[in-house]
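Asker: kindly generate the corresponding structure for this input.
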Amino acid sequence: MSPVHVLHDAPLAPLTTFRLGGPATRLATATTDDEVIAVVREADQTGTPLLIIGGGSNLVIGDKGFEGTALRIATSGYALDGGTLELAAGENWSEAVARTVEAGLAGIECLAGIPGSAGATPIQNVGAYGQEVSATISEVVAYDRRTRETVVIPNAECAFSYRHSRFKADPGRYVVLRVRFELEDAGGMSAPLRYAETARSLGVRVGDRVPAADARRTVLALRAGKGMVLDAEDHDTWSAGSFFTNPILTEEAYGAFLGRVRERLGEDAAPPAYPAGEGLTKTSAAWLIDQAGFTKGYGAGPARISTKHTLALTNRGEATTEDLLALAREVVEGVRDAFGVTLVNEPVTVGVSL
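Answerer: As a prediction, this is how the structure comes out:
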């Protein structure tokens, strides 16, 4: 095995889509699974704090940086056999989606344009526009830091739920190396569309299929309109995408929430509401933020709400992580005061918290 590339006192901001955060004591870049495991084992054996970085699209790193070893996973590997797809953790997710669509396969076409790497997708159970990776992931290959061995975890044991998994629940245990998917050969057609906005944009009904390439193209256009496709020239994309998850409320909490909504907005007010399992209702974080007075472009400092989408907090070019967190806390407090709902951040925070 060739020596792993290592930098000391290395800037981490350029490795994140926020372009925020201080340096790491040490930054190791691994290009093979063996290198990933070697760096992890060394950190574990020496008791060195370890930060895993993939595409950096879901990270908020504190201004002081990270005291320890940051491991950038830059592995590559795209293998397609029929409908079975294996991606190395370091593969660019959006590019991988494009290749599956070109191959005429369905199942992840509506996840186009999501920034980041393939290895992060099972951790967050990445989802958008009616699809989640949990519907197509067959198994995850990971290094288990507790048992010090490589393990293969089938879908049924990943404990997938909304933006969650066993990997996210136990963040210090697993390092994802590869992700395997089972995709559908539908003759170049998409999976049945499950998101009303996508279907409407395509002029079809929810449940219909369209050419997968059309579904991908439409999703990319919808995302771009919300500043959710990376563009170095567009500060609305200097973000982590959706900063808050959509709240899921119990019957009691939803009843109290509905009362607050009608008290504030009138008896006919109807907030977005979607079934989320027995006795649970999911509502829209974007709607809550907007209705609490935090509209597109809100903010006077270098960290502001996106001009295209209220759910994205952005770095306008000169922000610090503390600027971003101050805005996030203002939004959380405002929504809680208005509606009694506490928003939860979606990105992983390093060295800081809300």
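
Asker: contacts, neighbours, all on C-alpha from now
Answerer: Will do.

Asker: distance-wise, check the residue sitting furthest away from the middle of the chain relative to residue 334.
Answerer: Centroid-distance maximum for the chain: residue 267 at 35.4 Å, with C-alpha atoms, centre = their mean. Distance, residue 267 to residue 334, using C-alpha to C-alpha, to the nearest Å: 21 Å.

Asker: please tell me how far the residue farthest from the centre of the chain sits from residue 99.
Answerer: 49 Å.

Asker: same question for residue 288.
Answerer: 36 Å.

Asker: same check on residue 39?
Answerer: 30 Å.

Asker: which of those two has more neighbours?
Answerer: Just comparing residue 39 and residue 99: by other C-alpha atoms under 10 Å the higher neighbour count belongs to residue 39, 19 against 14.

Asker: now do the contacts for the more buried one.
Answerer: 28, 30, 71 (C-alpha atoms under 8 Å, 6 or more residues apart in numbering).

Asker: let's see 6 Å
Answerer: With contacts defined as C-alpha atoms under 6 Å, 6 or more residues apart in numbering, residue 39 has no neighbours.

Asker: for residue 179, same thing?
Answerer: Contacts of residue 179 by C-alpha under 6 Å, 6+ apart are 86-87, 140.

Asker: one more sequence to fold, the one below, so I can look at both together:
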Amino acid sequence: MQELHDAPLAPLTTFRLGGPATRLITATTDAEVIAAVREADGAGTPLLLIGGGSNLVIGDKGFEGTALRIATDGFRLDGTELELAAGEVWTDAVARTVEAGLAGVECLAGIPGSAGATPIQNVGAYGQEVSSTISEVIAYDRRTQETVTLSNAECAFSYRHSRFKADPERFVVLRVRFRLEDAQGLSGPVKYAETARALGVGPGDRVPLAAARETVLKLRAGKGMVLDPEDHDTWSAGSFFTNPILADEEFAAFRARVSERLGEGTEPPAYAAGEGHTKTSAAWLIDKAGFTKGYGTGPARISTKHTLALTNRGGATTEDLLALAREVVAGVRDAFGVTLVNEPVTVGVSL
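Answerer: Predicted structure coming up:
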């Protein structure tokens, strides 16, 4: 294990924001991860887990405690069964499954971060979610001090949520197992309308795996959602807010606000989200509330490519970012009565 003191954390995040940690440990094996967690827990030291850093907003004062960077590696494929170490780079792992001719995560190409973070957030995009293919998660249980294997059902997956996110102090993900599909070189059924249009097929059709992955990468790049050190639109955490899910009564009130503000007959995006609930688009809400692409005058602004991404234009502080986020949340609430919820994890700060 590598150990540093008063270590900068900003370079370990895609926002490139945040102050230093009292101590930074980099672990390259499961045993090192467990040892570092046990040591911190035994001493009562606050612990911050860092993977790819693509879903973290760290305060300018940094983190008083031990930051543990999980840098484990391991890609094991047995037929259609895939096991990834938590520290594996997610987008590289997706590329390797496509090369192997296996379907199930090809539309999750280009998502920054590590494999261990995917079950926590139930990462999803372009019609796929990892919950559809994860079979098991191997984790260290800080409560029982044992390594446990959790089935898909035990992970309690829902939209951008899981058992791990609900109880963030309990589990440390070590490995993730997936059950993929051998569809003779074809993708899973294309579910997302934008992807289907770009591929020139209908929803539910299958296409060559490589074509699905390449199309998703192009769509993401066009929205600034593929990491590029030279492009400040990618100095972000991707989607900063989750798409709101509203109960029927809430959605009816929301539609009324939309008609009042934007004119009779204007319909907001609406997607079924389980009995009695409807999901709408956070990006649409932000745009219609007046926060268009490129909004802002300071070093933290909305992406010039996508209204759902808040970005560091260089030289921003975490407080600059949070001020922009709070402005957007207040503006959307005032306009439509809907309160946006941040997707990234905040450390030492809050909206």
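
Asker: can you give me the TM-score here?
Answerer: TM-score of the superposed chains, computed with TM-score structural alignment, normalised by the length of the second structure, equals 1.00; 351 aligned residues with a C-alpha RMSD of 0.2 Å.

Asker: got the contacts of residue 179 of the first structure as CSV, with neighbour count, secondary structure and distance to residue 226 of the first structure columns?
Answerer: Below are the contacts of residue 179 of the first structure laid out as CSV (neighbours: other C-alpha atoms under 10 Å; DSSP: H, G, I helix; E, B strand; the rest coil; distance: C-alpha to C-alpha, whole Å):
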residue, neighbour count, secondary structure, distance to residue 226 of the first structure
86, 21, strand, 30
87, 24, strand, 28
140, 25, strand, 31
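
Asker: what is the nearest of these to residue 43 of the first structure?
Answerer: residue 140 (22.5 Å; C-alpha to C-alpha).

Asker: what do we get in the second structure for the closest one?
Answerer: Under the alignment defined by TM-score structural alignment, residue 140 of the first structure is paired with residue 137 of the second structure.

Asker: so how many other residues sit close to residue 300 of the first structure?
Answerer: 9.

Asker: alignment lookup: residue 245 of the second structure to the first structure.
Answerer: Aligned against the first structure - with TM-score structural alignment as the criterion - residue 245 of the second structure pairs with residue 248.

Asker: what is the end-to-end distance of stretch 185-205 of the second structure?
Answerer: The straight-line separation of the ends of stretch 185-205 of the second structure (C-alpha to C-alpha) is 13 Å.

Asker: just the helices in the stretch 51-200 of the first structure please.
Answerer: In the stretch 51-200 of the first structure, the segments counted as helices under DSSP state H, counting those that start in this stretch are 93-102, 121-124, 166-169, 196-202.

Asker: deepest in the core, which of those helices is it.
Answerer: Most buried of the helices of the stretch 51-200 of the first structure, by mean neighbour count (mean count of other C-alpha atoms under 10 Å): helix 121-124, with a mean of 24.

Asker: re earlier: what about the aligned partner of the residue farthest from the centre of the first structure in the second structure, distance to residue 335 of the second structure?
Answerer: Aligned by TM-score structural alignment, residue 267 of the first structure pairs with residue 264 of the second structure. Residue 264 of the second structure is 15 Å from residue 335 of the second structure, where distance means C-alpha to C-alpha.

Asker: do the same with residue 279 of the second structure
Answerer: For residue 279 of the second structure relative to residue 335 of the second structure (C-alpha to C-alpha), the value is 18 Å.

Asker: how much space between residue 338 of the first structure and residue 264 of the first structure?
Answerer: 8 Å.

Asker: who has more neighbours out of the two?
Answerer: residue 338 (18 against 14).

Asker: wasn't that one part of a helix?
Answerer: Yes - per DSSP: H, G, I helix; E, B strand; the rest coil, residue 338 of the first structure lies within a helix segment.

Asker: counterpart of it over in the second structure?
Answerer: Under TM-score structural alignment, residue 338 of the first structure pairs with residue 335 in the second structure.

Asker: what about residue 224 of the second structure, neighbour count?
Answerer: Number of residues near residue 224 of the second structure (other C-alpha under 10 Å) recorded here: 23.

Asker: now for it: what does it line up with in the first structure?
Answerer: Using TM-score structural alignment, residue 224 of the second structure lines up with residue 227 in the first structure.

Asker: if we can go back for a sec, helix/strand/coil for the residue farthest from the centre of the first structure?
Answerer: Secondary structure for residue 267 of the first structure, judged by three-state DSSP, is coil.

Asker: repeat for the one 5 residues further on
Answerer: Secondary structure, three-state DSSP: residue 272 of the first structure is coil.

Asker: what sits against it?
Answerer: For residue 272 of the first structure, the contacting residues are 283-284, by C-alpha under 6 Å, 6+ apart.
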